[in-house]
Structures are given as C-alpha cells and as structure tokens.
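take a look and give me a structure for this.
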Amino acid sequence: MTTELTAKLKAHKPTVIALFQGQLQEQASEQNTQAQIQESRNQHSERLQAPPEERLLLKQEQYRADLKLAESIRPVCAWAYIDTIQPPQHILLTGATGFLGVFLLRELLQQTRAKIHCLVRADSVAKGHHKILDSLHRYQLCDRALSSEAQTRIVPVVGDLARPNLGLPPEAFAALSQTIDVIYHNAAWVHHASPYSRLRDTNVCGTQTLLQLACQAHPKPFHYSSTLSVLPAQLPEGKTRMYEQDPLSQYPVPKGGYTQSKWVAEQLVTQAGDRGLPITLYRPGPISGHSQTGVFNRDDFLYRLMQGYIQLGSAPVGEMPLDLLPVDYVSWAMVYLSRQPRSLGKTFHLIHPHPVSSELLFAPLAEAGYSIQRVSYQAWYRQLMAIAHQDPSHALYPLVSLFSSRRQTAAQPESTAQAAPSEVPFDCKNTRTALDAAPKPCPALSPGLFKTYISAMQQADALPPARAFSSA
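Prediction:
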C-alpha cells in the first residue's frame, strides 16, 4: 500500500484503514509466530546431532528454551471474565479419536448444540469423518442417545498437530481462527518409552500452535487436558499436599519423555493465561473403563495392572490405594466444568474422591478364575525389573517407571507394597467444590465395577481364558 493511498483512505475511510492496518499487524504477528516455532524445531534437530556426552546439557537447555512461549502469542484484545458464557457455536477438539477424546466428543455433542471441529490426521475430509465415527463405534458410543443430527455436527479438520499451522494452509488456519469459539486441546502423542525429543513436536510445539490459534482473531477459552503425572511421584520436602493452584514451575522436571512434554506444554498454557487468554487446566489421574459397558483402553493403568498380575501370576502383598475415575465420568466432568464461567483460570485435579484398596481387585479376579500368588514387594519388584530389561511386550512394561521410584528401603516393612503413585495426597478443592452439587454422581469403585471391567476385557480377548491360565 503506497503512502498516498494510505493518506486518502485515512481521509475518507478511517475505520477501514484502521481495520486493514490491524489485519496487517495480525498477519505479521502470525508469520512471526510460525517463524519462531519453526526455528525452535530446527534448533532441536541440530541438538539431536550432538555427541552423546553433550546431550544431557543440551537437554536442560532445551527445556529452558521450550518453556518460553513465543512473545507474539498474545490475545488480540482483552477477555472479559463474566458470570455468563454465551453457548459456543463452533468448538475445536483435538484428539477426538483417542480414548478420552472420543468420550469428550460424545459429551460435547450431548451437552452443547455446537458444531465440533475435530482435528484429525487423514487423507481427506471423508476419511477423517469415517475415522471419527469408527472411534465412536469402537467404544460403543453410537447408541440411540447419539442421534443422527448430533453426528452431522461433527466437522473433520484434516491436519496434523506436529506440523506448522497444524498442517493447514495459512488461509485455512486464519479462517479456523475466525470460526472457532472455544478450544479443547486433548491430543497428545502418548508413548511412555519415547524420549522427550521424539514427542516434542506434537506435544509441545503443537500446543504452542494451538495457543496461537486461540489468541488470533478473537480470544478463545482454552481447555487443556494435562495429567496428574506432571506433579512429583513423592511429596517434596516440607509439603503436606500438592494444591491445584500451585505453580507447576515450582516442581522439578518429571521422569519420562511423555510426562516431560506435558510438563512443558502445561506451562506454556499457563503463560498464555498470564497474558490474558482464558484458560482451564484439567489433570486427570488414572482413567479406567466405562462404568456401565466396561469398554476400556488397552493402555490404561488398571487394564495393564490386572493383565500384568495375570501374566506374572503374582502381585505384591499389601495395599495400595486406587483412585481411578471411569472415563465416562471424567469426560462428563470436564465438559460440565468447562461450561461453568467460574472454572476459567482454574486447575482441576480429577481423581476419585473415595479411593479403595487394591485388595478389592483380587476377589473379582479369583471369581473369574485367575489365581494370583501374593509375594513380598521385593520379590515382585525383582520380577518387574526382569521385565524392564527383557520383555518390552509385557503389559507392565510401560508402568515400570511408576514402581521403580518406590523400591523398598531397609526402613520399610517388606510386606508393604510401596507401588502407587496415587499415594501422594493431591488437593482437589476446586474439583470437589464445583462437582459436589453437580447432577451426576461419581461412580463408586466397587467389586461390581471391577467385575464389569474383567468381563469386558475377557470378551475383548484382552485377558487370557481363565481355564488356560489355571492349567498353565
């Protein structure tokens, strides 16, 4: 635009020129943000080429660099925290084909009238739509309650969280930022055996790109699915509880590449909140199967624990608390909380309000025909370490790190099972206050629920036949 033309526009259409200049500034900011994210990706690739002895120092440097949200990611205008939220017309959901994500999709379709735009990796919109519906069917969510009309409100957005601009052309990314009213970021590459470097583009850079989308055009409430694992497995010295409002930055870098990537990504979301973006953080603990159908995720904690006990034929003597939440309740609670105006700016710990002893598992397993020998924790831990070194295909392999930090010491009784990350007391005041008067009660962790899970696992051939196990 020439200086002469600018002057004429100012003289005749001051509003038009102001809007046009604002668009130019926003486009420049968007280009700058994408350049910063791409530069971060390039620097990371260079670090991977470093000699092994340099990688440890570079890893710490990488965390420090990744913990800085791009300066250009800021809301284009202020967000007013008010006592009412207009029902959204267009929602962006990531991770809609995953276990928790597909249940979130179902709840969003039921609790809102919005169109749900689902970021999905596919070759076409039609294939993306098929992929989403396939997930709904796989987890038994396409029942009569999910009407044909509700299914028409599913809008596939073919893209990739790990790529710049979500893999979208710039004009499509800009159009999406204009359309969307609220974002539910639930997607992540979950792989407990992978290093941070492998998960970073999806879990960290992808989150930063979505924050850019949330800030662009107009501020959009940003609901982020984190994990309770970003907090330490043991209480830091001097603390009696870990509170929902505690800054995550006060806690050390957790173990494991996946958890590290979530630890970094959550802090990026918090920084965006500090800059004025309306955010809400959800930290679920262990998520179990559906409380009625028993449908489950083959990577969930309870499934792997039960399958692992059966594969080993043994379990440690002693109790550990189970604070699992069924997936149907977690997804319902997250969407319910997200629709309450006072949830904005808060963090919610989602664990069962009434944990039960792990001893409750063994009677239903025995009734189903599985005889589990109870051994000392030390003996069981030795078996676990053999798995860690020899059998990556074992059900307990992804859980090894959860148990390794709890190895017995001389001061601990041999009969006590010190194996549960859920032993750490997590504060849940925000969650309890918001959900105590909610219309849906939390399902009890009862023997009947565990029987439902065992039956569903057997029907899915996820557990060995009890007769074959008994004769082995």
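
drop to CA atoms for contacts and neighbour counts, all remaining ones
OK.

buried sites along stretch 14-25?
Neighbour-count burial for stretch 14-25, counted by 16 or more other C-alpha atoms under 10 Å, picks out I17.

contacts for that stretch?
6, 9-10 (C-alpha atoms under 8 Å, 6 or more residues apart in numbering).

and stretch 234-248, by the same measure?
230-231, 263, 267, 346-349, 421, 424-430.

ok, the residues you listed vs L305, which is closest?
L305 has its nearest neighbour among the contacts of stretch 234-248 in P421, at 13.1 Å by C-alpha to C-alpha.

I figured that closest one hits V230, correct?
No: the criterion here is C-alpha atoms under 8 Å, and P421 misses it with V230 at 11.6 Å.

mind listing what's buried along stretch 150-170?
Going by 16+ other C-alpha under 10 Å, stretch 150-170 has these buried residues: 150-151, 154-166, 168.

just to revisit the earlier point, make JSON lines from the contacts of stretch 14-25 and add neighbour count and secondary structure to it.
Converted to JSON lines, those look like this (neighbours: other C-alpha atoms under 10 Å; DSSP: H, G, I helix; E, B strand; the rest coil):
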{"residue": "T6", "neighbour count": "14", "secondary structure": "helix"}
{"residue": "L9", "neighbour count": "15", "secondary structure": "helix"}
{"residue": "K10", "neighbour count": "14", "secondary structure": "helix"}
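
what are the boundaries of the strands in the stretch 151-300 of the chain?
For the stretch 151-300 of the chain, strands defined by DSSP state E, counting those that start in this stretch occupy the ranges 154-158, 182-185, 222-225, 279-284, 287-288.

would you format the ones you listed as TSV with distance to R339 included?
TSV is the format used below for these (distance: least, C-alpha to C-alpha, whole Å):
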stretch	distance to R339
strand 154-158	19
strand 182-185	11
strand 222-225	11
strand 279-284	11
strand 287-288	22
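
who wins for proximity to V375 among those?
Taking the strands of the stretch 151-300 of the chain one by one with C-alpha to C-alpha, strand 287-288 is closest: 25.5 Å.

tell me the helix or strand right after that closest one.
Next helix or strand after strand 287-288 toward the C-terminus (DSSP states H and E): helix 301-312.

among the contacts of stretch 234-248, which lie within helices?
Assigned to helices by DSSP state H, the following of the contacts of stretch 234-248 qualify: 263, 267, 429-430.

how close does W380 get to G313?
10 Å (C-alpha to C-alpha, to the nearest Å).

who has more neighbours out of the two?
W380 (19 against 16; other C-alpha atoms under 10 Å).

that one should be in a helix, yeah?
Yes: assessed with DSSP: H, G, I helix; E, B strand; the rest coil, W380 lies in a helix.

quick one on the thing from earlier: among the ones in helices among the contacts of stretch 234-248, which one sits closest to A466?
W263 (40.3 Å).

I figured the closest one was touching V230, is that so?
Yes: if you go by C-alpha under 8 Å, W263 and V230 touch, sitting 5.2 Å apart.

I have a second one here; can you model it like the first so I can compare?
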Amino acid sequence: MSFPPIPPLPQTQCLSSKTFKRPPLDGSLTIPELYEWVAKNSPEHPLFVYPAESGEVKTIYWKDTIRAIHRCARMVKEKVSPIHAPGEAPVIAILAHCDAPSYLAMHMSVLRANYISFPLSARNSPAAVAHLIKQVDVKYVFVGREPSMKKLLEDAFESLKGQDAEYRLPSASIVPLYEELYGSSDGSTSFPKPIRFINRRLIELAATIYYSDKDLTGLVFAHQVIPLFHMMGLLHMGFACATGVVLAVFEPKSPAILPTPDNAYKAATLTKCQVILTPPSVIEAWSTDPEHVKWLASLESVVYGGGALNRAVGDYLVSQGVCIINGYGRYASAIFKYGPVDPDDWEYLRLSPHMVPELIPYGENTYELVIMQSPLNTLNVVNTEVNGIPAFATSDLLLAHPEKPGCWKLFGRVDDQIMHSTGEKTNPGPLEKILNRDPHVEAVIFFGAKRFQAGVLVDPKPEFQFDPSDEEKLAEFRNKIWSTVQKLNEFAPQHSRIVKEMITVSKPSKPFQYTAKSTLRRNFMLTEYREEIDALYNSLEMSAQTNVAPPTEWDLISTVGFVREVVNKVLVHKVKDEEDIFQYGCDSLQATYIKNILGRTLHDAVNLDPRRLSDNFVYEHPTILALSSHIVKLATNVSVSAGNKNDKKEEMQSLVDKYTAGLTELQPAGDKSSGTENWILVTGTTGGLGSHILATLASNEQYTGVYALNRPSKRSTLLERQQRALADLGLDAEQVLKRVELIEADISVDNLGISQELYQKMQRNVSSILHNAWRVDFNLSLASFEPNVKSVRNLLAFSLTSARPEPLKFIYTSSIAVLHDVSKAQEPLLEEHVTADISAGNGYAESKWVSEQILLKASELTPVKTLSVRLGQLSGGLNGAWNIKEWLPSMIQSARAVKCIPADDKNVSWIPIDLTAKVLVELALADFDSGCVTHIIHPQPVPWTKLANAIASELGVSIVPYNEWLSRLDDLSKSESNGMVAGNGDASSLQLLRDVPALRLLSFFHVLPVVMDQRGNAFGFLKFSVQKSLSLSKTLSDPKLEQLGEADAKAWIGYWRRTGFLAS
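Coordinates of the predicted model:
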C-alpha cells in the first residue's frame, strides 16, 4: 500500500530545543523507524520523567527507550515466531495495566518485530475482551502480571470456549498486511469495535500537533491518569516522537501504581509538569482544594477529554486564572486545535486546521461534525460520503459560538438526543450532569425515545444500592434524590422534566458497564433495561388512572378537591382553582392525561361512557373550577351542551370593549419630538415566520434598525434562541443580527415588561410596529388567549403615547382562521371585517377577531394607522423548514402507520414562509388605508396531487381517497377508545397517540369531509381574495412568482428527516 507524501507541516515545533531534532514526518518512515531515527538523532532528549520513591525525579531518555524496545522485540520474536509461518504478520494483543515506560516498550517492540500490535483496554469486561480477540483473530496475548489481568484473560478465554466449543484459542492463520495496526474504540454503544490503523495514519496523527499555536517541544505533559492503552495515550506517544514533548508518569513498578487525584497531583508537582492531560473527574476533585487550584493556575494549560467538565467547576477555575482547553477527539482523530480560547469560552474549542470538516445542520444552531478524507487525514473509519468524498460522520453535535466564528462547543451526540413522540427533543447530557452531582448517585441514563415523557435510570453509589423490586426502598431512594431532581426540572424544558414515577433504579444483577474512558455504555445499558423501562411506562400510565380517589359526593366542593388533585398531579406544580392551566405550562399530552384520568374515574364511579368527554374537553374548560363544574353536571346526569354561540359572541365583544376603553385618553406625555430615526418594533421573532420577518427587515435599508421583542427564557438567552432559530432555517445569523437589537420583554404587561428608560428610547425611534407574537393552539378557549389580546392594547398604548410627529403604523398578523364559520359566504372571501358569529366557536379564531376589532376601533378613534393581515397556510421556507406541530406534518408522519396519504383533486394556495415575510414587510412599508384587512395566500394555486405524488414517492406510501385514509385512521383510533371503555388499554392507547400524531387531530380531520365538497380548495380550505395585498405588494403581484412544486415537497421531507421527525 503506497501513499503520496504527507504535505509540508507548519514550522511551529522544535524551534529552539538543543536536545531534540525535528524528525521527518512526510510518511517516508514507519512509526518504529521514526522511533529509531529520534533515538539516533536526539539520544539525550527526555521521553519520560517520574518521581522515585526516594523523592528524586528520574529521567528516561530516548536512547534508553530504544534499547528497551530492542530487548523486548527479541523476546516477542522468541515467543511468537513458532506460531506463525514466515512472511505472516500475526495480531499480538497487549492486555495489561502496567507502568507507562514498560507499556510503550511492549507496544513498540511488537511493531518492530513486524507484527500487528493490538492494545486492549484493561477496563473491558471478559465478554468484550473475548469479542475483540475473536473478531480480529488475535494470535498471541501478552498479559500483565497483575492477578486481575490474568483473571480477565482467563474469563475471556472461558467465554470464547462457551460460545464455540470448536474455537481454537489464539493460533496462526492469515492476517492483513504487516503495516496495519489495530486499536479499539471506547465501545460506548455495544461491544468495543476494533479500529484499523496504518503507519501513515499514526504519523498523520502525530503531526497534527504542528498545527498548535505554541512550540511544545520539551514541555512536560502530565500523563499519570491517562493509560497508554487508551487512544489519548497512543496519540501522545506519537506527539512525543514528533515534537519531543516529555511525558511525566508514575514510577515504573509492578504492580503498577493506580492513579488517584491525590497521587497524580503529587507526581505532577514533583516532575514540574507544565501541561495536564486528564479526564474531567480529576479536575473536579482538584478544584475543591485551594492549593491544587493555585497550582493549576500556574500551569501552561489543563487539557481535559473523555467527557464534559462541570460548568460551575470550569467557571470557577477560569476565574482563578486556570487555562482550560477542551481536548475533544473522536476515533483517534485529533479534532481540536491545541491552544486556549478566551477564558470565558473555556467550553469551546477550535477545530484543527489539518482537518477538512463538513458541518451538517441539525437544528437549533447545532451541527453534526463530519470529517472528510484529505491529504492530512487518511481516515481509519469511513461511514459516509459527502459529494463523493469518503468521510467519517462522528455523530457528535457541535454548538456554534454565538459571536466567534470557528469556535464550537460539544453539545451532545446525535444518537444520544432523545426524540419524543411529540417531536420534541431532550438533550440528556446537561440534565444527567445535574443528577450525577447528587451524593447518592453513581451514574444516570435518560431515556424516552418515541415516548411522550422522559425517564431516568439511576445507578446508586455502592453504599446506597438495593433491590428496586422492594417498593418501599425504591420510594425511599426516590425521596433521597428528589431535591436534585427538582433542580434538574428547573433547568429542563417542560417535555424533559422528570416525575417521581419515571425514576427507575439499576439492579445488582445488571450492573452498569463502562468503557475504557470510564463513560457509560449508554445504548447497551438501555437495551439491558428495556423490559424494566417498558414496565415503568405501563405502570405510570395505568396507575395514573387509579391513584386519585374519586369524591364521595359529586357536589361542587368535593369535586373541586378531586379535580385539583388530578390537575396538580399531572402538572407536577400547583395552580390555583381559577387559573388557566394552559397559561401555566399544560400541553396537549398533559391535557390528554387529565381527560383520561377524569374519564376513567367517571366510568368507574357513575358508569359514564368516557367518550362523552370530547377531545377538547380540557381545552374547553381550562381551569380547575370550570372542569369541576362540568364534571358535576356529567356525574349528576344534568344536560350539558356546548357553549351557546350567543354567549361566545358576548364574551368576544366584552373583550373588545375591555381593551378599547380609554384609548382616546392615551396621549404623548410631552411635546411632539423631531425624531428622524426609522426603527421598526417586531414581536415574536424566534419562531419560523418571525425569524424570516427579522431577516427580511434587517436587510431592508428603509429601516434604521429593528427592535425584536421576545419573552425571556430560563433555559437560554434570547441571543442563543434567536441564533438557533435563524440557523435552523438556513439563515445567516451573524449577518441578520448586525442591525437588530434583541430585547427580552413581556408584552402582556404594562410598559412591555422593560425599563422606563428603554421604553422611552424605543418610543423616540420606532415608526412602525409589526406584531407577530401569538400563541398558536386551536384547542384553547378564548379565555386562555386573553394575555395575547392584552398585548395588542399594550402596543397601542406604546404607539399612542409616542411623541413622534407622525402617527405610528401598527401591522398585525391575523389569520384566515377568523373566517371560522362561513358556510353561506360566496368564495373568494373578501378582505373585509366580519361579524363575531363568523369567528365564534374556536378560541384561537375568536382571539384573532377580538384583536382585529380592537385595531379597527383604534383606527377610528385615534391617529394610529392599523392593518390586520390574515395569513393563510404557510409552507416550508428556504430549507424546507415546516413546523412539525402543524396538521400537515402530523398527517405525513402518520403515513408510516396508515401506509398512505389522502388524495384531493383540488388546489392548495399555501405560501412559503420566507415569501410571506417578504410580503409582510412590503405591506408595512406601503401606504394602506387605516383599519383595513388584507389576506396573504399564494395567488397562483397548485393541485395538491402534484405535491402528493412527490411526498408519496419519498415516503414509499400510496395515495388513497380521503375517506379511505380517514377510515384507516379510525381503525387505529378504535383500539384506543375501546381500551378506555374496557379499562385495560390505557398504556397502549396513549402510546398510539404518540406514534400516530394525526390521531390527536382526529376531530379536525373528521370535519373536513363535511366541507371538502362545499369549498373551493383542497382539504376544505376556502378561496380568498388577495386584491388588496396584490395592490400593496410587488412580490405577490409579480407574474413570475413561482408556484409550489415537487422540489418544495422534497425540501419539506428533507427538513423533517434532518430534524428526526421523519425516519430517514
């Protein structure tokens, strides 16, 4: 096997050393030959230093090392040569936990003897050792003197015999080319994988240190806690040969000294180390001692790898002057560039310039790192291709620095991200770190893929271990760690929070297994505990129906107490009886839990058919009091009907009156100003449409700048959320945000929840408002939208008290949902205001109507210039991004279960989200009539069939008549309903809701056939007039405007696959 020479390296190393001469790293020499070259040309240069028992620091020079390698090679040949034919190169395994100088001599001697060296991790299990020996056909094993190593090998041999009675333990056979080497990966998913190396690859890895910013020759690297059988150990053996770094180790002796934080500290200080190489756990232990911290601050750098360093520890050490470097690598690819980033960014790293990386967007400003084959990177693992070039997809997710291009933070693993059945993702890494700090906990693994709710498997520390089948002890242990779980829940997004019932504990008969890096074999353990995890979900879902005792009397007082307990149990935190539970975080699946518990209880107590509770039961009664009042009527057989339409209309009008009262009294506090800046205030910019609006506004020179107002979040800064949102849509966050001021605000409270100083500054600068922030949930009642309605009034107050000379423009993104009940109207529906009865019947539509009316009245009573823009169905934008929570994505994801998608021969007038943003900005800049209404839909509709054919082809499903598709969906739904009535199908029925999200919208899909024949567009959508919009927007009226087509449909599918919403 021949390769072109390795390209010339930067002149960064061996610049001033008097004892080390730079070796040839062009690939002309093998690794053993390089060792010979260094020993000959730099014989007096140190390779190892160590503190002797006497306290004296001793040195092992290169000349000493090469003599040891020669002696060891003769011994290896004497033992191995009888078992193989001339010309063969057998695989020789090394299974030892010996001192570093001895291990290096053993490893290099095998290579010098022209054999294949296979360092085995001494931390592997017997089964893993047996697996590796058999897979690579090991012919001879050199085992350490320690009894534990001998026992490990004996058990591995026994395992091999047990698997195959005829298997011959290490003996001669054909092996690969003599220059091939083997190392084993960390085995974090199943058994370790043997990874092939060639001399060329090892030299390339050694040469990567030349891309450092600093000359490292002669620096002493503390290597006490990094075993040489680990990839980082093998890598630094190469660095020592390539640059002359000195490795500080423990004193060579048998048995070898096992590292602890204390003895590693003593050895490192005695040998005057300048760079520390260590896993995070050792750094965290040192951080508790001020003397250790002072010492760390005196070093050149502290390099950690093999896991994540506790953020609080890292922040503290940096504040004390410690230089921390993230030493991230993958499959012996030296990925990071050696050298510090800014202290505050210690978690970030820079990718080494020797690599050619491809960063694949994964969503929320994260990217999967793919390493391309290149002249300096002969990949030893190839698992993909990019543009025809071999590549290694690391499955590692990197988070881009919000302000510094080229700086990245390790976010997690693609295969660790837990995709829930709701489409939400849990990133387990940060949450596991919080729980791992509990004094009762050894390790934890989060789970919940394809489930609604996350859970956690806990491995207690040895002194706290017990048999989890003992329910009393299990409850006691859960209580012990509950305070830490509560801290975790404060940090976690709602869909990632842990309830007590979702904590399970490891069994002594199934101990946690770890890799050579001392990291958990996550997927292996989840497979081991699959049965227990399934039982946990079943138990939770079944017990949720019976844990709350029904009231003894179905009067209002007793029922309120019962409902209160149910709601607070499901929500985890308490809400008041009169508070809207959806304003306190209740989501669709929690609403399903509440409905099912109440339905099951009513069935058991008063023999009520649970199907009498509508799908929207909780949404229609969003407080504990409202739920209780309705349940009392059901339980006592009082006639219950849907809210009277007249009542709805009265409720809608009362909100209009409430939030238009006193509008004429809102006046500027002082004289009109002469402000000339032309800023626009936009709300709700972290969603899909909002991000596109922000990008469009930021590129429009008619505006001086953009104020982007969004709600604060405990989980991340507004800047981080905005950058993730823009990146997810394929937009250049750095470019967009140059002319944007991001502001955390609560527009549902007075003064928008910001300081008076900022409020007044914005009033001086803002000439227009584009109000886009609104909750989107078609199940909620109007009462749940009142904070949104109040935001319209608050922004009007901002406008009317502005002292600018010209009245402000107020553009509001409404919705065609306002036209909820237009059975008698003639299509296309005109761009005009409608009466309350048209919108009544859906809380979302009602809230939009109320806001339109508030703005209409404001335009009649005050100088403010208002425009309500009703948006039609928005489709995926530039990179296909389409919100997975909408009805079409739910229909498409469910296609796998029903094996089809529905047909419709009519047109769709869906409009791409990026195009919508452009039109909105054009409308904001146009001279419109105050108080008017416009529509935004695609003026050139396209047949649904054209899009459906592309989607069906991509998914490999058929296209069937709508009623047939609905029938298949109903068949799946019946099993859920029957299970609820019988009382024995709760767990499976809830799982079905998660796997087939279209079932949650079943009532919506059932309504469609009623209107599909009556209305002009596909799926019962109406035709809308866009004449006003066409007159105000150049983009929308452009005759060259493209229709939706096959490429758009494929882009949507591609986006849903990239985000994990659809299987690839």
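
what TM-score do we get after superposing?
Laid over one another, the chains give 0.74 as their TM-score (TM-score structural alignment, normalised by the length of the first structure), with 402 aligned residues with a C-alpha RMSD of 3.6 Å.

would you map the helices across the stretch 51-200 of the first structure?
52-66, 99-111, 125-138, 148-151, 170-179, 196-200 (DSSP state H, counting those that start in this stretch).

which of the ones you listed sits closest to G289 of the first structure?
helix 99-111 (9.4 Å).

closest one to F296 of the first structure among the helices of the stretch 51-200 of the first structure?
Closest among these, using C-alpha to C-alpha: helix 99-111, at 8.0 Å.

and that closest one, what other elements does it pack with?
Packed against helix 99-111 of the first structure by the contact rule (3 or more C-alpha pairs under 8 Å, 6 or more residues apart in numbering; DSSP states H and E) you find strand 115-120, helix 125-138, helix 327-338.

quickly compare these and say which is most buried.
strand 115-120 (a mean of 24; mean count of other C-alpha atoms under 10 Å).

residue range in the second structure corresponding to that strand, please.
Using TM-score structural alignment, strand 115-120 of the first structure corresponds to residues 705-710 of the second structure.

what about the matching stretch, how far off from the first structure?
Mean deviation of stretch 705-710 of the second structure from its aligned counterpart in the first structure after superposition (mean C-alpha distance after the TM-score superposition for the first structure): 1.3 Å.

and stretch 718-726 of the second structure, by the same measure?
Here the mean offset of stretch 718-726 of the second structure against the first structure after fitting is 2.2 Å, by mean C-alpha distance after the TM-score superposition for the first structure.

ok, residues contacting that stretch?
363-366, 402, 685-688, 691-692, 710, 712, 732-733, 742-744.

just the buried ones from these, in PyMOL syntax?
Selection command for PyMOL covering only the buried members of the contacts of stretch 718-726 of the second structure, criterion 16+ other C-alpha under 10 Å:
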select buried, resi 363+364+365+366+402+685+686+687+688+691+692+710+733+742+743+744
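
thinking again about what came up before, among the contacts of stretch 14-25 of the first structure, which one sits closest to L57 of the first structure?
Among these, and counting by C-alpha to C-alpha, the member closest to L57 of the first structure is T6, at 51.5 Å.

rewinding a little: neighbour-wise, give me the winner out of the ones in helices among the contacts of stretch 234-248 of the first structure.
W263 (27 neighbours).

map it onto the second structure.
Using TM-score structural alignment, W263 of the first structure sits opposite W849 in the second structure.

for A65 of the first structure, same thing?
Checking with TM-score structural alignment, A65 of the first structure has S654 as its match.

separation between Q307 of the first structure and P355 of the first structure?
Between Q307 of the first structure and P355 of the first structure the computed distance is 21 Å (C-alpha to C-alpha).

on that earlier part again, now tabulate the contacts of stretch 14-25 of the first structure in a markdown table and tack on distance to P439 of the first structure.
Formatted as a markdown table, those follow (distance: C-alpha to C-alpha, whole Å):
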| residue | distance to P439 of the first structure |
| --- | --- |
| T6 | 58 |
| L9 | 56 |
| K10 | 56 |
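
return the member of those nearest to P51 of the first structure.
Using C-alpha to C-alpha, these come closest to P51 of the first structure at T6, 54.5 Å.

which stretch among the strands of the stretch 151-300 of the first structure comes nearest E319 of the first structure?
With C-alpha to C-alpha as the measure, strand 287-288 is the member of the strands of the stretch 151-300 of the first structure nearest E319 of the first structure (18.9 Å).

superposed on the second structure, where does that closest one end up, distance-wise?
With the second structure overlaid, strand 287-288 of the first structure shows a mean distance of 0.5 Å (mean C-alpha distance after the TM-score superposition for the first structure).

which bit of the second structure covers that strand?
Using TM-score structural alignment, strand 287-288 of the first structure pairs with 874-875 in the second structure.

got it, and stretch 444-456 of the first structure?
Against the second structure, stretch 444-456 of the first structure falls on residues 1043-1055 (TM-score structural alignment).

list the buried residues of that stretch.
Quick answer for stretch 1043-1055 of the second structure (16+ other C-alpha under 10 Å): 1044, 1048-1055.

for stretch 36-46 of the first structure, same thing?
Those would be 36-38, 40-41, 44, for stretch 36-46 of the first structure by 16+ other C-alpha under 10 Å.

next step: these restricted to helices.
Counting by DSSP H, these contribute 36-38, 40-41, 44 to helices.

quick check, nearest of those to Y329 of the first structure?
Looking across these and measuring by C-alpha to C-alpha, the closest to Y329 of the first structure is I37, at 35.8 Å.

what does that closest one correspond to in the second structure?
Checking with TM-score structural alignment, I37 of the first structure has no match.

could you tell me how many residues sit around the residue lying closest to I37 of the first structure once chain neighbours are set aside?
In this structure, I37 of the first structure finds its nearest non-sequential neighbour in C205, 6.8 Å apart by C-alpha to C-alpha, 6 or more residues apart in numbering. By other C-alpha under 10 Å, 26 other residues sit near C205 of the first structure.

which position in the second structure aligns with C205 of the first structure?
Match for C205 of the first structure (TM-score structural alignment): K790.

who touches that match in this structure?
659, 748-749.

hmm, which of these are common to the first structure?
Retained in the first structure by both residues aligned by TM-score structural alignment, their matches' C-alpha atoms under 8 Å are the following of the contacts of K790 of the second structure: S748.

adding distance to V1010 of the second structure, write the contacts of K790 of the second structure out as a markdown table.
Below are these laid out as a markdown table (distance: C-alpha to C-alpha, whole Å):
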| residue | distance to V1010 of the second structure |
| --- | --- |
| Y659 | 36 |
| S748 | 38 |
| V749 | 42 |
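
what's the closest of the contacts of K790 of the second structure to A334 of the second structure?
The closest of those, once distances to A334 of the second structure are taken by C-alpha to C-alpha, is S748, at 50.6 Å.
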